[in-house]
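Peer 1: Any chance you could fold what I've pasted below:
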Amino acid sequence: MNEIRINSLNEIHDLLSKYRKSNIFKFRGQSDSSWDLVPKAGRKGFDKVPDKVIFYQWKRRAISFLNKENYSDWELLAVAQHTGLPTRFLDWTHVPTVALFFAASENQDKDGAFFVFKPNKSILHEKIDPFNIEIPVIMHHPSAASDRVANQYGHFTVHNPPETPLNNNTLDGSLIKIIIPSNLKVEIIHMLNQYGINYLNLFPDLEGLSKHLTWFIENYEYWDKNFDENEIEDY
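Peer 2: Okay, the predicted model is just below:
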């Protein structure tokens, strides 16, 4: 895996321009550059109970909250992933600015990481059980089973077992890691907000609204004060 460090917003624009005319790349942002590419179900503290067991417990209770019947397990895992359940899915997107947002939106005192992944193959999920995959890590292109999946242009890598990292040993394709310095994070998030990439649009629900306004308040000193305080709802 190649590793690059950027040092300015101009370098970010130059970086993103390389992928403007292609949809074969997938992107992921992590707010701490030291983290491995491992799904939540494989991380310390979440690996004590098999993810299959947790999913089926979630599945039998979640039915009352779902909008339709006859979801496949692949669709339900996508919904579970985007509502916080530890699964063997790891989030990716084909929109680089979405990944950049997640690289910069938290852990302001730490460098973030922006990953560019070009997978060689993806799984034909209609023909296989998500808990019975022989390949350690493989890309999955989901249906838009939830608004969050749709708004974040979500894709997933599927890890078997969940603690398997995507790295040089499991990689089937190319992978680049770009380090996002901590001192650029605030500026990046304000830039992305101007482009319409923020909590409100990525999480189209009350949680997203609350997170967006919380972010605005936390960064109040950064904003231009030449506006009326009653206009806060416009931000």
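Peer 1: Please count neighbours and contacts with C-alpha atoms only from this point.
Peer 2: Noted.
Peer 1: just the strands in this structure please.
Peer 2: 2-5, 26-30, 89-93, 112-119, 137-140, 154-159, 173-180 (DSSP state E).
Peer 1: The second one - contacts with which helices or strands?
Peer 2: Packed against strand 26-30, as judged by 3 or more C-alpha pairs under 8 Å, 6 or more residues apart in numbering; DSSP states H and E, are the following elements: strand 89-93, helix 96-104, strand 112-119.
Peer 1: Now do the shortest one against strand 154-159, angle only.
Peer 2: Orientation check (axes from the mean of the first three to the mean of the last three C-alpha atoms, to 10 degrees): strand 89-93 against strand 154-159 gives 140 degrees.
Peer 1: quick check: angle from strand 89-93 to helix 96-104?
Peer 2: 120 degrees.
Peer 1: Let's have the strands of the chain in a markdown table, adding mean neighbour count and distance to Trp223.
Peer 2: Compiled in a markdown table, the strands of the chain are given as follows (neighbours: other C-alpha atoms under 10 Å; distance: least, C-alpha to C-alpha, whole Å):
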| stretch | mean neighbour count | distance to Trp223 |
| --- | --- | --- |
| strand 2-5 | 12 | 27 |
| strand 26-30 | 25 | 25 |
| strand 89-93 | 26 | 29 |
| strand 112-119 | 24 | 23 |
| strand 137-140 | 23 | 40 |
| strand 154-159 | 25 | 31 |
| strand 173-180 | 19 | 22 |
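Peer 1: one more, for comparison:
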Amino acid sequence: MCNGVKKITIKSYDELVNIVRGKDKIFTDDLREDFVFRGISNIEYDLIPSALRKNELNELNINEFIESDCEFKVSIDKTEAINNGLDYDEDCLTYDGEVIVLFDKYGNLISDKNNNFKAPEYKIQKEREYYVLLKFLSYADKCGLKVNAEEILRFLIHNKLNEPFENFLDQTEVIEVMSLAQHYGLPTRALDWSYDYRVALYFTVKDVLNSNNNSDGVLWALNHKLIEVPEYNNLQYNLRIHRPEYNTNPNLNAQKGLFTFLERYVGDYDKPLDEIISSELNQKPENKGVSISKDVKVTVVPSDISKDDVVFYKFIIPNEIKPEILKELYLEGYSEEYLFPGYEGVSKSILNRVKLNEILKNHDGYIKKSILLSGDWNLNEIINKNQLYVFVNFDFKEEIDKIFIYHDNKIVGYFRGNEIIKNSLNVLWEQFGKHSGLSEDKFNECFKGNNEAFAIRINDLNMFKYPIKLCGFEFVYDFCFVEDIDDLKFLSNFN
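Peer 2: Presented below is the predicted three-dimensional model:
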């Protein structure tokens, strides 16, 4: 485990659900209690907020939202300004006695294009973000859209000032505006998360609907109970968590959203959040934190967290299982019409379901069906609603790796990732039987006399393009096991 980050590669939807819910053999803690979740469709994308992301030219994306002739007022130490030959107004000083210098959105001097002095990046970045947020507030307010704006915000959107925004605005004053803007696509310093892992999982896998998609995704889980501090105004800790008002934003309400953000831009603030926290956890206690004044140091997270604590789970979602996961999410109600309430969400859902069905049908060598194997074989085969149920009689073992499908003297495919269910007939009926097309009474008849009925559920059935013909070998049932069958030992190394 990297400091604070535990990485797990997921093989199936069921495996992920079991881990998150604490029903896995190894992972027994229910992550829904203490964790929030974020889905990223491409494993190459980092936990960097949109305001700090850069394009292919290594330029900040936020600059696309700012006019080229925009002037930013940034406070500079007077001695530094003099030593670097900067122009400033002697009568215009900040509360700290610093002078104000004009820069463009790239941090270049307005008054002297030949002077290479650059604005401190952390200072001008704050000005960029406040400027875009205030424009969002102004435009939304003029359109009659509800925004939670305090008195100082309303003053700023109607008045030009002789001082930087940072001298007037504290992060707590703009947090609701920032949350709203972030949710609707404006670049901010916030990262959005969800209390519901299935919402985040949807955003991890939905890109599979794009024809050019070939990337693994990531489901991040962040232990918010571990990093939260009781007092919001505690200046010692830099990472903040905020849940905005749900009643003004139906999308946010449906997605159970919340946000994390850095209160101050200090240290390596533009690095991915997991790297920032890992780096801090790796430091000795006396070296943790960044000084923001003579007497105050700021740490990212509470100082009692150690590198052995799991702050993040990083679940790698392979691209090949994304279609199956999206299908399961749709079946559980995590689709566009619910996550994006309104007519547009309904239209997207209709289109995306057609796309997904085509992907599931055409996925080469990979059959997306659920298979139920039980301890009774009164029913040979039932096909209904694109679900295949096969009942066979065999003593299954929990440790088996692969079950090969034997048909007409050929091995035609295999499956693995088995989930063995050893519960009552009621559980089997709820999870499998009710979808089989049988009545409950008819389903239960299949298990008469079998008081220890159990099932194995397997997702991800792999069919061979070229079946392996076996000479002189016969097996009673259509499924054969690799282990303990000498004739099939050569298959045990098949991947």
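Peer 1: now the strands of the first structure in JSON lines, with distance to Glu207 of the first structure?
Peer 2: Converted to JSON lines, those look like this (distance: least, C-alpha to C-alpha, whole Å):
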{"stretch": "strand 2-5", "distance to Glu207 of the first structure": "32"}
{"stretch": "strand 26-30", "distance to Glu207 of the first structure": "20"}
{"stretch": "strand 89-93", "distance to Glu207 of the first structure": "19"}
{"stretch": "strand 112-119", "distance to Glu207 of the first structure": "23"}
{"stretch": "strand 137-140", "distance to Glu207 of the first structure": "26"}
{"stretch": "strand 154-159", "distance to Glu207 of the first structure": "18"}
{"stretch": "strand 173-180", "distance to Glu207 of the first structure": "26"}
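Peer 1: Quick check: which of those is nearest to Gly208 of the first structure?
Peer 2: strand 154-159 (16.4 Å; C-alpha to C-alpha).
Peer 1: Give me the contacts around that closest one.
Peer 2: Defining contact as C-alpha atoms under 8 Å, 6 or more residues apart in numbering, one finds that strand 154-159 of the first structure is touched by 26, 38-39, 88-94, 130, 136-142, 148-149, 165.
Peer 1: still on that earlier bit, okay, the helices and strands packed on strand 26-30 of the first structure in a markdown table with distance to Asp224 of the first structure next?
Peer 2: Shown next, in a markdown table, are those (distance: least, C-alpha to C-alpha, whole Å):
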| stretch | distance to Asp224 of the first structure |
| --- | --- |
| strand 89-93 | 32 |
| helix 96-104 | 21 |
| strand 112-119 | 26 |
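Peer 1: which one in the second structure is aligned with Asn219 of the first structure?
Peer 2: Aligning on TM-score structural alignment places Asn219 of the first structure opposite Leu356 in the second structure.
Peer 1: close enough to count as contact, that match and Leu329?
Peer 2: No - look at Leu356 of the second structure against Leu329 with C-alpha atoms under 8 Å: they stay out of range, at 11.8 Å.
Peer 1: still on that earlier bit, of the helices and strands packed on strand 26-30 of the first structure, which is nearest Asn70 of the first structure?
Peer 2: Going by C-alpha to C-alpha, the one of those nearest Asn70 of the first structure is strand 89-93, 20.6 Å.
Peer 1: so what does that closest one touch, helix or strand wise?
Peer 2: Short answer (3+ C-alpha pairs under 8 Å, 6+ apart): strand 89-93 of the first structure packs on strand 26-30, helix 73-82, strand 154-159.
Peer 1: Tell me which of those sits nearest to Pro181 of the first structure.
Peer 2: strand 26-30 (12.0 Å).
Peer 1: Just tell me the aligned range of that closest one in the second structure.
Peer 2: Against the second structure, strand 26-30 of the first structure falls on residues 36-40 (TM-score structural alignment).
Peer 1: quick one: contacts of that stretch?
Peer 2: 192-197, 200-204, 217-224.
Peer 1: same thing but 6 Å
Peer 2: 193-195, 197, 200-201, 203-204, 217-222 (C-alpha atoms under 6 Å, 6 or more residues apart in numbering).
Peer 1: again, but for stretch 177-189 of the first structure
Peer 2: Glu3, Ile4, Arg5, Ala104, Gln108, Asp109, Lys110, Asp111, Gly112, Ala113, Phe114, Phe115.
Peer 1: do that again at 7 Å, thanks
Peer 2: Applying C-alpha atoms under 7 Å, 6 or more residues apart in numbering, the contact partners of stretch 177-189 of the first structure are 2-7, 33, 101, 104-105, 108-116.
Peer 1: what's the closest non-adjacent residue to the residue nearest the centre of the first structure?
Peer 2: Nearest to the mean C-alpha position of the first structure, by C-alpha atoms, centre = their mean, lies Asp91 at 4.3 Å. In space, and not counting its chain neighbours, Asp91 of the first structure is closest to Phe156: 4.8 Å by C-alpha to C-alpha, 6 or more residues apart in numbering.
Peer 1: Which position in the second structure pairs with the one you found?
Peer 2: So Phe156 of the first structure corresponds to Phe259, using TM-score structural alignment.
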